[in-house]
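missing the sequence, but the structure's below:
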């Protein structure tokens, strides 16, 4: 009887979300190798089955291995799963691209817009790795890494123009606690994931200023409205923004103290400078890096995004906290839809 080779995934790299997705894949029966930059992290994963840099208290599946060698990680990989800061994607991928197999599907976990080019991660991947858009997928949804590492229930959207490739990755990451759905709307999923980080900054700022749940709910709701306006203007389906990669991700990121974007915003709302909030948060906060690029996209597509506009102004210290709140509340009234 012919034996079928098991599915193999290479996850780059061993940060919090990369480690969580590597665990999901391993728990789903996929062979997983995690690429770590630091030798001590790779060694700890291989010998102790823990990632001491992020989740020292969580035991990783024995089948999950790690390496610092990108070529070894990518050898025979059906999927390359990228979980690195959006602003470093281009430079890193240029180094890794020669090792990517001709049939490897590249899955982006990144939720940011590149500064300067204003490109989404999937667009950078096709450009730098010289692959068809049909070989690029996106995984996005309300997925706080800490909860997933604890095995708590979660769901996400796998978006890929090639439905077969999307279904294959769906099978590769389906576990008893992680439920993936499929879509072909890559643009909608990526914009939902990128813009929600900026809205979460706004909600965190409101919380840090001592504003109540009414104000935070207003920002979430109107934030979804401006996210949807931009996504639809760029070709996305509006239903995507009402799904896991839109509303779901927005609610989780804006509501949870585990969200680094909300936490960063709360630091700003309490009076910290951007530099002080960066030091206090200690991890990459995609909304801070992407806000201006998202605003540039909005201007290019003639889309009004008042919350993103105010957050960007705050990050660049063009307005004070009180001026930002006033700018949103004193806008002209209009119909909701």
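Structure's in. What do you need? Model, not experiment: these values are computed from the prediction. Numbers count the residues shown, from 1 in each chain.

rest of the way, CA atoms for contacts and neighbours
OK.

just the strands in the stretch 1-150 of the chain please.
Along the stretch 1-150 of the chain, the stretches classed as strands by DSSP state E, counting those that start in this stretch are 8-12, 31-35, 65-67, 79-82, 105-108, 136-140.

same for the fifth one, what does it pack against?
So the one you mean is strand 105-108. Helices and strands touching strand 105-108, by 3 or more Cα pairs under 8 Å, 6 or more residues apart in numbering; DSSP states H and E, are strand 79-82, strand 136-140.

so of these, which one's packed in deepest?
Burial of those is given as mean neighbour count (mean count of other Cα atoms under 10 Å); strand 136-140 ranks first at a mean of 28.

got the contact list for it?
Contacts of strand 136-140 from elsewhere in the structure, counted by Cα atoms under 8 Å, 6 or more residues apart in numbering, are 105-109, 122, 125-126, 156-161, 165-166, 186, 189-190, 193, 244-245, 249.

ok, and here's another one to check against it:
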């Protein structure tokens, strides 16, 4: 594998760059803001990861052209900006292998990352890297396991071998739909779990929410042809458990703030909010029963109070599990 390129110098992209560099890989990290790129080059630090120093083997650039010699290129940009980044830099990125590291569904088109890559950069092979992980853990070399999804098995095997490190273990699948949807939908459930805890409904309620939320995730994914085994793996159930139970999760913290009627920094990316809106609209159009997702979307948009959402969920008809 040649030099690894990473588009996006946020917490996750930078953490991956550090993990690869520490494993002896050559890495180029691109920051959209040239000023930020210059600052990182100078200090070898990032505001997103406290007390972490970037290895000297990471080349930090503010020019996307510097990713030209890289393959694969990992796209560590927010889901809602992925299409814009690919469109703006199509000439540079329409080749090789593009690995999406974002989780969610595009609010405008309702598409996942591999569909956006395929449409915008048809000459590139799309893949997805997803699963239960926090950037700080990856950057500090703590053991982490992720799912690498690629429809082409040979490319997937090459990526698995080239991107795995002694502390970053990748499991391979060809089910890109399942991996994408697991990573996207768990963020919605994390917001709901945060609301449960923030409102003071208790741990038992959170356990019930996670369980019923997982069923909801499987229901939606099956409607898109995803494999049940994928949702039961790292990119689905594993990621769901992590983000629904840890305050390191931005989506969980956002839900807690909603439940406590507290301030939440609007500059923090919360992928689950846009995903809830997009998936709720799709579910309504396709007749897929998604009560938790619908409730989260209604609460976020101010169309329903948290108290009303809880009352509606608890008054649903009893049925077999």
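In hand now; what should we look at? This structure is a prediction, so every number in the text was calculated from the model and none was measured.

hmm, back to that, I'd like the strands of the stretch 1-150 of structure 1 written out as JSON lines, with distance to residue 222 of structure 1 added.
Listed next are the strands of the stretch 1-150 of structure 1 as JSON lines, based on distance: least, Cα to Cα, whole Å:
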{"stretch": "strand 8-12", "distance to residue 222 of structure 1": "34"}
{"stretch": "strand 31-35", "distance to residue 222 of structure 1": "38"}
{"stretch": "strand 65-67", "distance to residue 222 of structure 1": "42"}
{"stretch": "strand 79-82", "distance to residue 222 of structure 1": "31"}
{"stretch": "strand 105-108", "distance to residue 222 of structure 1": "27"}
{"stretch": "strand 136-140", "distance to residue 222 of structure 1": "21"}
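
Is it possible to get CSV of the helices and strands packed on strand 105-108 of structure 1 that adds distance to residue 41 of structure 1?
Conversion of those to CSV gives the following (distance: least, Cα to Cα, whole Å):
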stretch, distance to residue 41 of structure 1
strand 79-82, 18
strand 136-140, 25
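
To residue 259 of structure 1, which of the ones you listed lies closest?
Ranking these by distance to residue 259 of structure 1, with Cα to Cα as the measure, places strand 136-140 first at 14.7 Å.

how about that closest one, aligned to which bit of structure 2?
Residues 126-130 of structure 2 are where strand 136-140 of structure 1 aligns, taking TM-score structural alignment as the criterion.

mean per-residue distance, the matching stretch to structure 1?
For stretch 126-130 of structure 2, the mean distance to aligned residues of structure 1 following superposition is 0.5 Å (mean Cα distance after the TM-score superposition for structure 1).

got a list of what the most centrally placed residue in structure 1 touches?
Note on structure 1: the residue nearest the mean C-alpha position is residue 111, at 3.3 Å, using Cα atoms, centre = their mean. Residues counted as contacts of residue 111 of structure 1 (Cα under 8 Å, 6+ apart) are 86, 121, 190-191, 193-194, 197, 286.

Relative to residue 306 of structure 1, which of those is nearest.
Checking the contacts of residue 111 of structure 1 one by one against residue 306 of structure 1 (Cα to Cα), the nearest turns out to be residue 197, at 14.8 Å.

Residue 216 of structure 1 maps to what in structure 2?
When structure 2 is aligned by TM-score structural alignment, the residue opposite residue 216 of structure 1 is residue 206.

Near its match, how many other residues are there?
21 (other Cα atoms under 10 Å).

list the contacts for the residue lying closest to it once chain neighbours are set aside?
With Cα to Cα, 6 or more residues apart in numbering as the measure, residue 193 is the residue that lies nearest to residue 206 of structure 2, at 5.7 Å, once sequence neighbours are left out. By Cα under 8 Å, 6+ apart, the contact list for residue 193 of structure 2 reads 206, 209-210, 244-245, 252, 255-256.

Tell me how far the aligned partner of residue 49 of structure 2 in structure 1 lies from residue 272 of structure 1.
With TM-score structural alignment defining the correspondence, residue 49 of structure 2 maps onto residue 55 in structure 1. Look at residue 55 of structure 1 and residue 272 of structure 1: by Cα to Cα, to the nearest Å, they are 28 Å apart.

Also residue 182 of structure 1?
Separation of residue 182 of structure 1 from residue 272 of structure 1 (Cα to Cα): 40 Å.
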